[in-house]
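Visitor: Predicted model and sequence follow; I will ask about them next.
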Amino acid sequence: MTTDATDTTVTDEAVRSLHATTDPRLRELLTGLIRHLHAFARETRLTQQEWERAIGFLTATGQTCTDTRQEFILLSDVLGLSMLVETIHGNNADRAAGATESTVLGPFHMTESPARELGADIDLVGGGEPCVVSGRVLSRDGTPLPGAVVDVWQADGNGFYDVQRPEVQPPGNGRGLFTADAEGRFWFRTCVPSPYPIPTDGPVGDLLRATARHPYRPAHIHFIASAEDHVPVTTHIFVAGSDYLDSDAVFAVKPSLVQEFTRTDDSSLAREFGVPNPFRHARFDLVLEHS
């Protein structure tokens, strides 16, 4: 680079340095990253002190990550980037034709869900309102998908995932890996989820406080549904009427994913599901696009 370089020639030189990159997609991504980062620095007149502080923040974000905590995913979530990428490449264009809408993975899919029998209780600690979740996994044309796999994870009745409080919750609490029956049906017992704050004891929490944002997510259950010859979907169901549906800290709520958890007073149905009466019942289908 020449000694009389301007801010624009710095950008051009940095882009030209990628000329030998053999992977065209990598070259495209890095070129865009350099140009946008440099444009951001010029537009905001970024100072050296501010950039050093940003580097410190990113360093702390990486240092906060563990085998059971992903602070970078959390950062991506609260900046809206996770939801943007999901919206760009998710299956939302297929929603009009009936496919279940996707949403963010979130930072707590960090351990494998244990395989469980249909109807099993994933709430191993109790304390929440008893609930049954049931539905079918279907192809977009309405054909049931027997043997479809439904991966489920949620927080406990106090709003914590098993990996957040291992001294209180056994591994796998709030998680289950279910195989749909011959008619594509799945069902399991759990507790009604509650709204909860995302972790705020790390750099992402510092960012939320600095920007006067709340950390709360509306009540929800996570799902990944997959079946042979179909595109998997990563999604949630949100509890209708929950607080924060209109201000989710990670911007993940979609109206089609808000479901009623209906209060059910039916002793025979309660006996069938193995839950106390009355209980809450959420019924919905997971509809997959053919690959």
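Guide: That came through fine. Numbers count the residues shown, from 1 in each chain.
Visitor: CA only for contacts and neighbour counts going forward, please
Guide: Will do.
Visitor: so where do the strands sit in the stretch 51-200 of the chain?
Guide: For the stretch 51-200 of the chain, applying DSSP state E, counting those that start in this stretch gives strands covering 130-139, 149-153, 175-179, 185-191, 196-197.
Visitor: Burial check on S82, number of neighbours?
Guide: S82: 21 surrounding residues under other Cα atoms under 10 Å.
Visitor: Spatially nearest residue to it (excluding sequence neighbours)?
Guide: S76 (5.4 Å; Cα to Cα, 6 or more residues apart in numbering).
Visitor: how about R213, what does it touch?
Guide: R213 sits next to A249 when contact means Cα atoms under 8 Å, 6 or more residues apart in numbering.
Visitor: Report the secondary structure element holding it.
Guide: Per DSSP states H and E, R213 falls between elements, in no helix or strand.
Visitor: what do you get for I221?
Guide: strand 220-226.
Visitor: just the angle between that strand and strand 149-153, please?
Guide: Here the directions of strand 220-226 and strand 149-153 differ by 160 degrees (axes from the mean of the first three to the mean of the last three Cα atoms, to 10 degrees).
Visitor: how close does the nearest residue to H109 once chain neighbours are set aside sit to A225?
Guide: Nearest residue to H109 in three dimensions, chain neighbours excluded: W153, at 7.6 Å (Cα to Cα, 6+ apart). Remark: distance between W153 and A225 (Cα to Cα, to the nearest Å) = 12 Å.
Visitor: Tell me the helix or strand right after the strand holding I221.
Guide: Per DSSP H and E, strand 220-226 leads on to strand 230-231 as the next helix or strand towards the C-terminus.
Visitor: another structure for you, compare them:
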Amino acid sequence: MSEVSAEQQAREDAIVNTVLASFDGCENPRLLELMRGVVTHLHSFLRDVRLTEEEWSAAVAFLTAVGHMTDDRRQEFILLSDTLGASMQTIAINNEARGDATEATVFGPFFVEGSPEIGSGGDIALGAAGEPCWVVGTVRDTEGRPLAGARLEVWEADDDGFYDVQYGDERTAARGHLFTEADGSYRFWAITPTPYPIPHDGPVGQMLDATGRSPMRAAHLHFLVKQAGYRTLVTHIFVRGDQLLSSDAVFGVKDSLVRDFDRQPAGTPTPDGRVVDGTWSTTTFDIVLAPEQP
């Protein structure tokens, strides 16, 4: 921070104090706390880096471009939040460690409501390109009790690195939901995850390029797990050995979520008797849900 005179500091302090005072009539305590916090930290940043008017105009233009890029199929603001680590920080704040509860990670911009129900042992691929992957596991609580009827939403990119919504042809592929059985177990077919770039043809991609960062995400499979009385879990599992684990573009990797995806040679019998033309993989992901906050 460059040196500023006492007179200049007083002038800048007066602006901050005036803005903060403008919220004195707010009757919502939490909203008041949030607005005062935003103003305090924003003005501190502006003063700390001595932001120029040209830089502020560029920032406004950047956010405007992010807004123009956002629609019902692409959420550029979520990409921005993810790539700045804001999403992961918010998740960390709101998912405090609770026993051996499975860790949460970023939601991502490609979840879609109303996925098809595939049933136990079903296939979420629905025609998406990729090597078949048999996924099994259990859902339990932090006391080790199996959770029957828990809803699992699962979704992922195809072998070409795209989610179904990125194609623009109304297809539904590589996503679905199922429910755990009486013993808390689940099983389904998916696609062996592969690395892919986040959408980088917009302002967020320009930011990454300008700062020398890669848009690549480590290979992963998304999970959203819900059960009444328990904290909803949003998480991924990642592929052990992936070279991008330490440089994931959205900072989503956690050691506890890295799993072995064991590749099976062509001709190896599958657990459910499905005939697979070529290799396939298998992985296990046991999930532990934390109880809701009292």
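Guide: Perfect, thanks for sending it. Note that the coordinates shown come from a computational prediction; the quantities given were computed from them, not determined experimentally.
Visitor: what's the most buried one of the strands of the stretch 51-200 of structure 1?
Guide: Mean neighbours per residue, mean count of other Cα atoms under 10 Å, is largest over the strands of the stretch 51-200 of structure 1 for strand 175-179, with a mean of 25.
Visitor: in the superposition, what's the average offset of it relative to structure 2?
Guide: Following the fit onto structure 2, the mean deviation recorded for strand 175-179 of structure 1 is 0.8 Å by mean Cα distance after the TM-score superposition for structure 1.
Visitor: how far off strand 149-153 does that strand point, in degrees?
Guide: Going by the same axes, to 10 degrees, strand 175-179 of structure 1 makes 170 degrees with strand 149-153.
Visitor: Which elements pack onto strand 175-179 of structure 1?
Guide: Applying 3 or more Cα pairs under 8 Å, 6 or more residues apart in numbering; DSSP states H and E, we find strand 175-179 of structure 1 packed against strand 149-153.
Visitor: before we move on, back to that, what do we get in structure 2 for the residue nearest to S82 of structure 1?
Guide: With TM-score structural alignment as the criterion, the equivalent of S76 of structure 1 in structure 2 is S81.
Visitor: give me the number of residues near the residue nearest to T68 of structure 1 when sequence neighbours are not counted?
Guide: Once flanking residues are discounted, T68 of structure 1 sits nearest to M110: 5.4 Å by Cα to Cα, 6+ apart. Look at M110 of structure 1: counted by other Cα under 10 Å, it has 13 neighbours.
Visitor: do T111 of structure 1 as well
Guide: Residues lying near T111 of structure 1 (other Cα under 10 Å) number 14.
Visitor: T6 of structure 1 too?
Guide: If you count neighbours by other Cα under 10 Å, T6 of structure 1 ends up with 10.
Visitor: got it, and the one 5 residues further on?
Guide: T11 of structure 1 has 19 neighbours, counted by other Cα under 10 Å.
Visitor: Check the mean deviation of the helix or strand containing it from structure 2.
Guide: Secondary-structure assignment from DSSP H and E places T11 of structure 1 in helix 7-16. Comparing helix 7-16 of structure 1 with its match in structure 2 after superposition yields a mean distance of 0.4 Å (mean Cα distance after the TM-score superposition for structure 1).
Visitor: other SSEs contacting that helix?
Guide: Using 3+ Cα pairs under 8 Å, 6+ apart, the elements in contact with helix 7-16 of structure 1 are helix 24-44.
Visitor: okay, the helix it packs on sits on what stretch of structure 2?
Guide: Using TM-score structural alignment, helix 24-44 of structure 1 pairs with 29-49 in structure 2.
Visitor: which residues are in contact with that stretch?
Guide: M1, V16, V19, L20, F23, D24, C26.
Visitor: try stretch 118-127 of structure 1
Guide: 156-157, 169-170, 172-176, 178-180, 186-191, 273.
Visitor: Can you give me the neighbour number for P255 of structure 1?
Guide: By other Cα under 10 Å, 11 other residues sit near P255 of structure 1.
Visitor: swap in N173 of structure 1?
Guide: 23.
Visitor: So which residues of structure 2 form helices?
Guide: With helices called from DSSP state H, structure 2 shows them at 6-21, 29-49, 53-69, 76-83, 86-94, 203-210.
Visitor: how far is the fifth one from where the chain is centred?
Guide: With Cα atoms, centre = their mean, to the nearest Å as the basis, helix 86-94 of structure 2 stands 10 Å off its chain's centre.
Visitor: what's the angle from that helix to helix 76-83?
Guide: Going by the same axes, to 10 degrees, helix 86-94 of structure 2 makes 70 degrees with helix 76-83.
Visitor: what's helix 86-94 of structure 2 packed up against?
Guide: Going by 3+ Cα pairs under 8 Å, 6+ apart, helix 86-94 of structure 2 lies up against helix 76-83.
Visitor: and L126 of structure 2, what pairs with it in structure 1?
Guide: So, by TM-score structural alignment, L126 of structure 2 is matched to L124.
Visitor: How much space separates its match from L18 of structure 1?
Guide: Separation of L124 of structure 1 from L18 of structure 1 (Cα to Cα): 53 Å.
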